[in-house]
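>>> Predicted model and sequence follow; I will ask about them next.
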Amino acid sequence: MAATNGTGAQAGKQIPPGKPMSTEQHMLDKGAQMLQSLKPIKHMNQHVCTFALYSHDMTRQIETHHYVTRVNQDFLQCAVFDADDSMAHLIGLEYIVSDRLFETLPPDEQKLWHTHAYEIKSGLWVNPRVPEMVARPELENLAKTYGKFWCTWQTDRGDKLPMGPPALMMSPQGAGIGVVNPVLVQNRDDKYNISSDALKTARVEIAEPEWLNPQADYWKQHNDKGFAVEVETTEMEKRASFP
């Protein structure tokens, strides 16, 4: 797992508690894999590596690996992991919508979303091992999208199991508290033998949206105020019992 607390320190891989898988379990899983369709997983057709920051504490920054399903031209859904190896942890999910769909959302909902234009144009968003010229059309589409990313497992703070409520995540930006730690970026670039700076130069002509809705990236327009989810006790809805 590649993660940092803002100082560039790398967090170690956390192994969830539990007994090793038995031979019988391996056989059951293999059998199920042969018999079942697993259609939702087979529709994941892109791997994206980028970075995300916690909305309630943007000094905490993580490398993320999105496995993307394009539902249609305006909507994508992503399973997010903290690495791209067989021991990766499923840490959350992100939904991505076009600017057209984003403008149909209520203002209070728009506050939970972030832009992708800087993330892509700066070279932080990459499709590992895919030639830039192949990825270019998709990058041009994604530069005009908005994302909502909930982190459900904060492995960067050492949690061995998913703990607490989900955390809303923000996208990197070019100034202030939105800047990604350069050590984190360099570690990622070294792993994939790429240069974010070179990608930034190559992507300079990717068109940015004509207008970025100020409700997105809410912290930028509202004195660095973010969002945190808290769990509270509430009365359950009552209904008549079934016969």
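Cool, the structure landed. If you're wondering where the values come from, they're calculated on a predicted model, not measured in any experiment.

>>> make it CA atoms for all contacts and neighbour counts henceforth
Will do.

>>> how would you label residue 33: helix, strand or coil?
Three-state assignment for residue 33 (DSSP: H, G, I helix; E, B strand; the rest coil): helix.

>>> swap in residue 86?
Per three-state DSSP, the secondary structure class of residue 86 is coil.

>>> Distance of it relative to residue 44?
16 Å (C-alpha to C-alpha, to the nearest Å).

>>> Which one's more surrounded, those two?
More crowded of residue 86 and residue 44, by other C-alpha atoms under 10 Å: residue 44, with 17 against 6.

>>> out of everything not next to it in sequence, what's closest to that one?
residue 69 (4.4 Å; C-alpha to C-alpha, 6 or more residues apart in numbering).

>>> pretty sure that neighbour is in contact with residue 80, am I right?
No. Using C-alpha atoms under 8 Å, residue 69 is not in contact with residue 80; the gap is 11.5 Å.

>>> At which residues are the helices of this protein located?
With DSSP state H as the criterion, the chain has helices at 23-35, 39-42, 99-102, 107-110, 117-121, 132-142, 182-192, 196-202, 218-221.

>>> How about the contacts made by the residue nearest to residue 44?
Applying C-alpha atoms under 8 Å, 6 or more residues apart in numbering, we find residue 69 in contact with 43-46, 76-78.

>>> alright, now check it against this:
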Amino acid sequence: MTTRPNVPGEPTQTGTALLETATGAIQSFAPINKIHEHQCAFHFYAYDMTRQVESHHFCSHQNEEMRQCLIYDKPDAEGRLIGVEYMISENLFLALPDEEKPLRHLR
């Protein structure tokens, strides 16, 4: 049985773990398998710019101007998904509507 710290709920039962292993062998993880880049960065809390959190971006290239990243709080098996981010080129950024630009940043 697997227990994850700070995650509410009952621990994973042995039967569930076995089912996950079996289905993992026959399911496609094609989008996840496209991830080939790991970046470590620091993100500031939106409501408190004096606080920051270490973040680990696991990214796939969508094309030359865009990366799609899953953001985790740790780089290991205990890491929790804390966000999704699209990193875009300056060219794509400049093409955004002005009201959307404050919500984005460049790669």
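Good, I have the coordinates. These numbers were taken from a predicted model, which means no experiment stands behind them.

>>> Please work out the TM-score for the two chains.
Superposed pair, TM-score by TM-score structural alignment, normalised by the length of the second structure: 0.91. Supporting alignment: 104 aligned residues with a C-alpha RMSD of 1.5 Å.

>>> lining up the contacts of residue 69 of the first structure with the second structure, which overlap?
Of the contacts of residue 69 of the first structure, the ones still in contact in the second structure (both residues aligned by TM-score structural alignment, their matches' C-alpha atoms under 8 Å) are 43-46, 76-78.

>>> circling back to that earlier point, check the gap between the alignment partner in the second structure of the residue nearest to residue 44 of the first structure and residue 23 of the second structure for me.
Residue 69 of the first structure maps onto residue 60 in the second structure, with residues paired by TM-score structural alignment. According to C-alpha to C-alpha, residue 60 of the second structure and residue 23 of the second structure sit 24 Å apart.

>>> got it, and residue 95 of the second structure?
42 Å.

>>> One more: residue 45 of the second structure?
37 Å.

>>> Tell me the residue in the first structure aligned with residue 94 of the second structure.
Counting by TM-score structural alignment, the partner of residue 94 of the second structure is residue 103.

>>> tell me the most buried of the helices of the first structure?
Among those, helix 117-121 has the highest mean neighbour count (mean count of other C-alpha atoms under 10 Å), at a mean of 22.

>>> by contact count, what packs against that one?
Identification of packing neighbours for helix 117-121 of the first structure by 3 or more C-alpha pairs under 8 Å, 6 or more residues apart in numbering; DSSP states H and E yields helix 132-142.

>>> which residues in the second structure does the helix it packs on match up with?
Going by TM-score structural alignment, helix 132-142 of the first structure lines up with nothing in the second structure.

>>> next one: stretch 24-34 of the first structure
Stretch 24-34 of the first structure maps onto residues 15-25 of the second structure, going by TM-score structural alignment.

>>> so how much does the matching stretch differ from the first structure once superposed?
Average distance, stretch 15-25 of the second structure versus aligned residues of the first structure after superposition (mean C-alpha distance after the TM-score superposition for the first structure): 0.7 Å.

>>> gap between that stretch and the chain center?
Averaged C-alpha coordinates place stretch 15-25 of the second structure at 23 Å from its chain's average position (C-alpha atoms, centre = their mean, to the nearest Å).

>>> cool, and stretch 82-96 of the second structure?
Distance, stretch centre to chain centre, for stretch 82-96 of the second structure: 15 Å (C-alpha atoms, centre = their mean).

>>> again, but for stretch 34-48 of the second structure
Counting by C-alpha atoms, centre = their mean, stretch 34-48 of the second structure is centred 8 Å from the centre of its parent chain.

>>> Grab the nearest non-local neighbour of residue 66 of the first structure.
Distance criterion C-alpha to C-alpha, 6+ apart; nearest residue to residue 66 of the first structure, sequence neighbours excluded, is residue 80 at 4.5 Å.

>>> follow-up on the earlier one: pick the one among the contacts of residue 69 of the first structure closest to residue 141 of the first structure.
The nearest member of the contacts of residue 69 of the first structure to residue 141 of the first structure, counting by C-alpha to C-alpha, is residue 76 at 11.6 Å.

>>> Many thanks, have a good one.
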